[in-house]
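A.B. asks: here is a sequence with its predicted model. Questions after.
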Amino acid sequence: MPRRIIVLTAVHAPSARYLPDAWDSLRAQRLPEGWEWHWLIQEDGRTDQVLPRVPDDPRVSFHQGRPGGPGVARTMALAHADGAYVKVLDADDLLTPGALARDLAALEADRTLGWATSRVLDLLPDGTTAGFPGDPRHGPIEPGALLDPWKSGGFRAPVHPATLFVRRDLLLALGGWMALPASEDTGLLLALNAVSRGWFTADTGLHYRKWPGQVTGQSAHTDPVERAARMTVVEARARALAQRRPEQT
């Protein structure tokens, strides 16, 4: 497997305007000698509004497909993900300097780790940032450690799935992102935590943009009936996977 990190971005037309900012944050990343990154952009749909925002660079590839939501777009993009690792970068978010190198260092140093996440700051419309309390300690996250806090905390995971960095083979073994209209990234995060150890970096790794058009800000995202169904299946999958995890000795 190439010593390559696939930075995977699902994008739809309304968020395409932020791709240049995401690109700038990616170009600023520095990796250890012998490693490279490739930016894989997958449009959720087929329009003429995204391609003009895609950088003309050999390290960037662009694909389209019929619309199905960000989870479907990301999973379809795995057909083109030929690196050892996959890093999520939403189209409207920004990596902080050193984010890729920190994730890579953690997983390269410990083969028992399957994935990594990091601290997040919200990027507000006025350009300021805001954090929130409750981050775990810097270091490993043991299998099963996220599920109960997620449920008791109002279905908010202790770490942010938008910062996910994961071994490609593990991601494929779990089938990619869940087939849900939303919360597909949380579903994947809890599934990963059900079967493998993870890592949390206390350094900020992502600026999570808040803007009126983002999917999580739409009314459908908080519909109580659909939300309850999503949370039920996310929890059930994580618990079923945990039951099948071999006991560690």
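C.D. replies: In hand now; what should we look at?

A.B. asks: for the rest of this, base every contact and every neighbour count on C-alpha atoms.
C.D. replies: OK.

A.B. asks: okay, helices next: where are they in this structure?
C.D. replies: In chain order, the chain shows helices spanning 19-27, 70-77, 99-109, 147-152, 168-173, 184-195, 224-243, with DSSP state H as the criterion.

A.B. asks: helix 184-195 and the longest strand seen in the chain, what's the angle between them?
C.D. replies: When every strand of the chain is counted residue by residue (DSSP state E), the longest turns out to be strand 197-209. Taking axes from the mean of the first three to the mean of the last three C-alpha atoms, to 10 degrees, strand 197-209 and helix 184-195 form an angle of 160 degrees between their directions.

A.B. asks: buried sites along strand 197-209?
C.D. replies: Residues of strand 197-209 classed as buried: 197, 198, 199, 200, 201, 204, 205, 206, 207, 208, 209 (neighbour count, 16 or more other C-alpha atoms under 10 Å).

A.B. asks: for that strand, packing partners?
C.D. replies: The criterion is 3 or more C-alpha pairs under 8 Å, 6 or more residues apart in numbering; DSSP states H and E, and the helices and strands that strand 197-209 contacts are strand 94-95, helix 99-109, strand 113-123, strand 139-141.

A.B. asks: got the contact list for that strand?
C.D. replies: Counting by C-alpha atoms under 8 Å, 6 or more residues apart in numbering, strand 197-209 makes contact with 92-99, 102-103, 106, 112-125, 129, 135-143, 159, 163, all of which sit outside it.

A.B. asks: this is the comparison structure:
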Amino acid sequence: MLRRIIIVTAVHAPSAPFLADAYDSLREQELPAGWEWHWLIQEDGRGDRVAPHVPDDGRVSFRQGRPGGPGVARTMALAHADGEYVKILDADDRLAPGALARDLAALEGDPAIGWATSRALDLLPDGSTVGFPGDPAHGPVERGTVLDHWASHDYRAPVHPATLCVRRDLLLALGGWMALPASEDTGLLLALDAVSRGWFSSEVGLFYRKWEGQATGQSAHVDTAERAARMAVVEARARALAGFPWRFPPGTG
């Protein structure tokens, strides 16, 4: 029986046209022998504008639900995540070639690693890409490293939460994504960092699309009061988790 990595995507109507591009990047992935992927697409709402863009492929499942933001949509999709690992893929992004195989190699190679990330490049409207300096070293990310960097660099994590691949059981133990209007993926990343070691691949794993309709480009995303509140609860959760004795794997210090 094939082992499975689950790809989870939250989508709303404006980003639905990009699903075809995301799908192409999935089809180009070469997995190790004995593995397959299953793509769970969860609409944040119940409309009729997303379904026409969902690929007709037996490896793809599409569901809808009450609107609550991308974190709610992804967490609802976990009800159908029947694989050992969960990989995030936003509807408007593309996986780089080999991304899934590298994630699996990191997580399968060390049972004490709870999550994996990789280098991301901005994908600009003209098709060009832009990278940024300051990536961590290739290899393990020690517990607490992400939170320390984030807290001292104006709430900017050293690794990109949109590149996360995580053990399903660990993801469920932490409750999935935070119930926030934004930064829910950063909240998950910091929670993971608080209880487990991670991994960073210096090879590009994601092309992060920049376009005028993306949620992080809207004015509400940078509202000063809301951002401060989001960052406060994200940090408080991570520090509370760090202060508890529970670690992944259980029994580690």
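C.D. replies: That came in fine, so what should we check first? Everything quoted here is computed from the prediction, not taken from an experiment.

A.B. asks: picking that back up, and of the buried residues of strand 197-209 of the first structure, the nearest to residue 71 of the first structure?
C.D. replies: residue 208 (17.7 Å; C-alpha to C-alpha).

A.B. asks: which non-adjacent residue is nearest the closest one?
C.D. replies: Once flanking residues are discounted, residue 208 of the first structure sits nearest to residue 122: 4.6 Å by C-alpha to C-alpha, 6 or more residues apart in numbering.

A.B. asks: and if you look at residue 36 of the first structure?
C.D. replies: residue 4 (4.9 Å).

A.B. asks: could you check how far the one you found is from residue 90 of the first structure?
C.D. replies: From residue 4 of the first structure across to residue 90 of the first structure, the span is 19 Å (C-alpha to C-alpha, to the nearest Å).

A.B. asks: before we move on, the earlier item: out of the helices of the first structure, nearest to residue 43 of the first structure?
C.D. replies: Between the helices of the first structure, helix 70-77 lies closest to residue 43 of the first structure; by C-alpha to C-alpha that is 6.7 Å.

A.B. asks: chain center to that closest one: distance?
C.D. replies: Mean-position distance between helix 70-77 of the first structure and its chain equals 11 Å (C-alpha atoms, centre = their mean, to the nearest Å).

A.B. asks: same check, this time on stretch 171-180 of the second structure
C.D. replies: Its chain's C-alpha centre and that of stretch 171-180 of the second structure lie 12 Å apart, by C-alpha atoms, centre = their mean.

A.B. asks: how about residue 205 of the first structure, what's its match in the second structure?
C.D. replies: In the second structure, the position corresponding to residue 205 of the first structure is occupied by residue 205, as judged by TM-score structural alignment.

A.B. asks: number of nearby residues for residue 47 of the second structure?
C.D. replies: A count of neighbours around residue 47 of the second structure, defined by other C-alpha atoms under 10 Å, yields 12.

A.B. asks: and it, what does it touch?
C.D. replies: Going by C-alpha under 8 Å, 6+ apart, residue 47 of the second structure touches residue 13.
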